[in-house]
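Undergrad: starting from these lines, generate the structure:
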Amino acid sequence: MKEIAPVTLELHGVRLEPLAPHHAEGLRAAATDGELWTLRVTSVPEPHEVDGYIFKAYEMRGSRLAFAVVDAATDTVIGTTSYHDIVPAIGRLEIGYTWYAKSRQRTHVNTTCKLLLLTHAFETLGAALVGLRTDNFNHASQAAIERLGAKKDGVLRHHAVRRDGTVRDTVMYSIAAGEWPEIKAQLLYRLARHGRS
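TA: Presented below is the predicted three-dimensional model:
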């Protein structure tokens, strides 16, 4: 797998650009849209934590490449997503740290972001496998990952601490390179049905 370098990706009015300090105000607004930090099963920062959230993502470079999700028409930050747990030696990476402003959920945004990230991972970087993970109680996220066509690998029990101090089980999924053409076709079909061809 090629080395992962910062890149900007754009499709259907959604732009992914490397997350940077100048995105902080927009990320605060996106988190406030729905008070997403109050959701028990996500790791969305509170508005006063956003600068630290961006700094931590920057500190993790090498094993993580974080993106701001931007509405290209208005240059409005509407969320964030990342490549993470990058292991070039075996061609593996994961997509996660993903959240969007409540007003952008259940729109074409997530499908478009996943199409951009998966296309870049498999077709440019040469990934052998892309993983995704979520909280065992985040049923909406599990359903979204399963709609992508990812296969459920299993559950890591007692795996990570939640914001409220409880310990979550983590549900692991993956997409192998050989499965990508069919999954890509399905993502393109879904976007076309929503007028995003």
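
Undergrad: hey, let's count contacts and neighbours off CA atoms from now on
TA: Will do.

Undergrad: list the contacts for the closest residue to residue 162 other than its chain neighbours?
TA: The shortest distance from residue 162 to any non-neighbouring residue, by CA to CA, 6 or more residues apart in numbering, is to residue 168 (6.4 Å). Residue 168 makes contact with 135, 136, 157, 158, 159, 160, 161, 162, according to CA atoms under 8 Å, 6 or more residues apart in numbering.

Undergrad: who's in contact with the biggest helix by length in the chain?
TA: Looking across the chain with DSSP state H, the single longest helix is helix 180-193. Here helix 180-193 makes contact (CA under 8 Å, 6+ apart) with 108, 111, 112, 115, 119, 122, 148, 149, 197.

Undergrad: next, the buried residues of it.
TA: By 16 or more other CA atoms under 10 Å, the buried positions in helix 180-193 come out as 180, 183, 184, 186, 187, 188, 190, 191.

Undergrad: which one among the residues you listed gets closest to residue 72?
TA: Closest approach to residue 72 among the buried residues of helix 180-193 (CA to CA): residue 191, at 17.1 Å.

Undergrad: mind checking which of the contacts of residue 168 are buried?
TA: 135, 136.

Undergrad: Proceed likewise with the subsequent sequence, for comparison:
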Amino acid sequence: MAPVTLRLNGIRLEPLTGAHETGLGEAASDGQLWDTCYTAIPRPEEAADYIRLALETPDRTAFAVIDEASGKVIGSTSYYNVLLPERRFEIGYTWYGQSHWRTAVNTTCKYLLLCHAFDTLGFQTAGWCTDILNKRSQRAIERLGAKKDGVIRGDRLRGDGSVRDSVVYSMIRSEWPQAKAALESKLGLA
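TA: A predicted model of the protein is given here:
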């Protein structure tokens, strides 16, 4: 997917670049997020490596999440596993500083990404994949209107080297209008 800047409700998603290194490190420090075994959130001193890996991954379009009021980086999210012939993509590598949890930030970001992919680019299927231990992420994905497809056992290695099971979700184009209306209602756009 080509880089694009998306904005709504004081949140801006802009293509992740090296210029976001300091802000990304500060956002990760908001709650010492790197301490969770089931997410890939960088330590502040690893922000440059995180950005480099995001930019070098061929099927990933990474974004910095910006609070427009303060101009600060508050997290990151990505399109990844983009399959153009199948018109399928996944949303992931999503994290926000802890002070932005349980706010409208995640709903806003996912709404922007889904609108762009389904409404502008004409994609058919959105997917999500999260660690079976990450219950907070699973609840957030389900609140978007995604359907749980199942569990892939022994799917990946965690940062600590343990093997994780992954919970996978999807949303298809025909489900998007209903999910979109629900998200618009949650965001006060309806």
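
Undergrad: how far does stretch 56-65 of the first structure sit from the chain's center?
TA: Centroid displacement of stretch 56-65 of the first structure relative to its chain, using CA atoms, centre = their mean, to the nearest Å, is 14 Å.

Undergrad: try stretch 17-37 of the second structure
TA: 15 Å.

Undergrad: what's that stretch aligned against in the first structure?
TA: Using TM-score structural alignment, the residues of the first structure aligned to stretch 17-37 of the second structure are 20-40.

Undergrad: now swap in stretch 88-97 of the second structure and tell me
TA: With TM-score structural alignment as the criterion, stretch 88-97 of the second structure aligns to 92-101.

Undergrad: which residues sit against the matching stretch?
TA: 30-34, 36, 43-44, 78-87, 117, 127-133.

Undergrad: please apply the same query to stretch 18-31 of the second structure.
TA: 34, 41-48, 51-52, 64, 72-76, 96-99.

Undergrad: just the ones of the residues you listed in helices?
TA: 47, 48, 51, 52.

Undergrad: the last one maps to what in the first structure?
TA: Alignment note (TM-score structural alignment): residue 52 of the second structure maps to residue 55 of the first structure.

Undergrad: count residues in the vicinity of its match, would you?
TA: Residue neighbour count, defined by other CA atoms under 10 Å, stands at 13 for residue 55 of the first structure.

Undergrad: how close does it sit to residue 39 of the first structure?
TA: For residue 55 of the first structure, the distance to residue 39 of the first structure (CA to CA, to the nearest Å) stands at 22 Å.

Undergrad: what ranges do the helices span in the second structure?
TA: 21-29, 47-56, 105-114, 135-143, 176-186.

Undergrad: same list (the ones you listed) but as a markdown table, adding distance to residue 1 of the second structure.
TA: Below are the helices of the second structure laid out as a markdown table (distance: least, CA to CA, whole Å):
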| stretch | distance to residue 1 of the second structure |
| --- | --- |
| helix 21-29 | 22 |
| helix 47-56 | 12 |
| helix 105-114 | 11 |
| helix 135-143 | 22 |
| helix 176-186 | 19 |
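
Undergrad: closest to residue 5 of the second structure out of these?
TA: helix 105-114 (9.8 Å).

Undergrad: ok, average deviation of that closest one from the first structure?
TA: For helix 105-114 of the second structure, the mean deviation from the first structure after alignment is 0.3 Å (mean CA distance after the TM-score superposition for the first structure).

Undergrad: I would like the residues contacting that helix, please.
TA: So helix 105-114 of the second structure is contacted by 6-9, 11, 13, 65, 79, 126, 144, 180, 183, 187 (CA under 8 Å, 6+ apart).

Undergrad: which members of those define the maximum pairwise distance?
TA: It's 9 and 126 that sit farthest apart of the contacts of helix 105-114 of the second structure, by CA to CA, at 22.7 Å.

Undergrad: kind regards, and thank you for your time.
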